[in-house]
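*Asks:* Generate coordinates for the sequence data below:
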Amino acid sequence: MRRLVAAGIGVVATLGTIGIAAPAQAATTAAKPFELIYGNSFYTGTVNFSNRSVTATGEVKSTVGGGCRFGEVTAFVGDKGYPVGRTRSVCDGDAVVMPITSTADVPGGPTSVVLTLCAVDSHGSVTPLRSTSRIAR
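*Replies:* Sure thing, here's the model as predicted:
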């Protein structure tokens, strides 16, 4: 009788683990391009999804006399947004190329991302200028 009980427990344990296994996702996805243009300023580059984050590598360019600009990266899992990553601000015709990461520390990682080109004035007020629609994994 003990052997039957032990065997039954082993079968139940094995079947239980089969039912909770999450589908595997690629460690990183192929780069997906984005382009946000506002007048003569822009934020362009590519996004790559990994297991628990998304990274945008791109260039932010401001215009002379047009104030300062920066880029934002927001990861999503379903409809839930995760912490925003930001480039440094550039002003008066300057540009910066840098990778920015937004982390969604959940199994499978982010399902989509939104990128935004923002303006910041001399008082620190931020205005979103252009945003992508959600870019899926």
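*Asks:* For the rest of this, base every contact and every neighbour count on C-alpha atoms.
*Replies:* Noted.
*Asks:* Against Ala26, how distant is Asp101?
*Replies:* Small correction: residue 101 is Thr, not Asp. Noted for Thr101: a distance of 18 Å to Ala26, by Cα to Cα, to the nearest Å.
*Asks:* Which one of the two is surrounded by more residues?
*Replies:* Each of Thr101 and Ala26 has its neighbours counted (other Cα atoms under 10 Å); Thr101 has more, 22 against 10.
*Asks:* got a list of what that one touches?
*Replies:* By Cα atoms under 8 Å, 6 or more residues apart in numbering, Thr101 lies in contact with Ser53, Val54, Thr55, Ala56, Val73, Gly85.
*Asks:* pretty sure the last one is in a helix, no?
*Replies:* Read it as Gly85. No. Remark: Gly85 does not belong to a helix; assigned using DSSP: H, G, I helix; E, B strand; the rest coil, it is strand.
*Asks:* dump the residue contacts of it.
*Replies:* Glu72, Val73, Thr74, Ile100, Thr101, Ser102.
*Asks:* and the last one, what helix or strand is that in?
*Replies:* Remark: Ser102 resides in strand 95-103, with elements defined by DSSP states H and E.
*Asks:* To check against the first, give me the structure of this:
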Amino acid sequence: MGTELIKQEGDFHVLNAEVHVVSGANSSQTPCRATSCGRCGRFGGCRARVATAPAATAAPASVSRPFTVKYGASIYKGTVNFSARNVTITGTLHAVGCRYVKAEAYVGVDTNPPLGRNQSPYYCNTNVPITLPVPANKPGGADNVDISLSADADNGYLTTVFK
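*Replies:* All right, here's what the predicted structure looks like:
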């Protein structure tokens, strides 16, 4: 298999799908005037190196969204923080009667089973801060979370928060 010089411009050339850059050619140093690339033997030659593509831009480390869920005179209000492999729900519960908070993390709508879930204990007639970490151990994490405020296992009010 022979070598194929695809493109040659100024201080670099492409050879067999690799970009070879002659270092120092566009700097305040004396430009390189050698006749062959130190890597492949063509064009240039002063300490040639393989150029790499710029690093991909990463997705935001986390996304935060506000939420409110009500059940009668009770209310749980706060923020959902979506990150790479988990969701954290942080808020304050104003419980009238006995209430608990439950959260389930999902990818897509109406998908079962959830990636993860967590639930608070019951709180009665109080104001209390509640933080619920919910695992979402999948690349990219969850893109939505269901947060419910309930008085018993089969009853409650639900809100869905999307990333």
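*Asks:* picking that back up, chain center to the helix or strand that the strand holding Ser102 of structure 1 is followed by: distance?
*Replies:* In the C-terminal direction, the helix or strand that comes right after strand 95-103 of structure 1 (DSSP H and E) is strand 112-120. Averaged C-alpha coordinates place strand 112-120 of structure 1 at 11 Å from its chain's average position (Cα atoms, centre = their mean, to the nearest Å).
*Asks:* list the helices and strands strand 112-120 of structure 1 packs on?
*Replies:* strand 41-49, strand 68-77, strand 126-131, strand 135-136 (3 or more Cα pairs under 8 Å, 6 or more residues apart in numbering; DSSP states H and E).
*Asks:* same thing but 10 Å
*Replies:* Using 3 or more Cα pairs under 10 Å, 6 or more residues apart in numbering; DSSP states H and E as the contact test, the elements touching strand 112-120 of structure 1 are strand 32-38, strand 41-49, strand 53-61, strand 68-77, strand 80-86, strand 90-91, strand 126-131, strand 135-136.
*Asks:* Distance to Thr17 of structure 1 added to these, as JSON lines?
*Replies:* Putting these into JSON lines (distance: least, Cα to Cα, whole Å) gives the following:
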{"stretch": "strand 32-38", "distance to Thr17 of structure 1": "35"}
{"stretch": "strand 41-49", "distance to Thr17 of structure 1": "27"}
{"stretch": "strand 53-61", "distance to Thr17 of structure 1": "26"}
{"stretch": "strand 68-77", "distance to Thr17 of structure 1": "24"}
{"stretch": "strand 80-86", "distance to Thr17 of structure 1": "28"}
{"stretch": "strand 90-91", "distance to Thr17 of structure 1": "51"}
{"stretch": "strand 126-131", "distance to Thr17 of structure 1": "42"}
{"stretch": "strand 135-136", "distance to Thr17 of structure 1": "29"}
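*Asks:* Between those, which one is closest to Gly10 of structure 1.
*Replies:* strand 68-77 (35.1 Å; Cα to Cα).
*Asks:* In contact with Pro114 of structure 2, which residues?
*Replies:* Taking Cα atoms under 10 Å, 6 or more residues apart in numbering, we find Pro114 of structure 2 in contact with Ala103, Glu104, Ala105, Tyr106, Val107, Gly108, Pro135, Ala136, Ala142, Val145, Asp146.
*Asks:* which residues does the equivalent of Val114 of structure 1 over in structure 2 contact?
*Replies:* By TM-score structural alignment, Val114 of structure 1 lines up with Asp146 in structure 2. Contact analysis of Asp146 of structure 2 by Cα under 10 Å, 6+ apart lists Lys102, Ala103, Glu104, Ala105, Tyr106, Pro114, Arg117, Leu158, Thr159, Thr160, Val161, Phe162.
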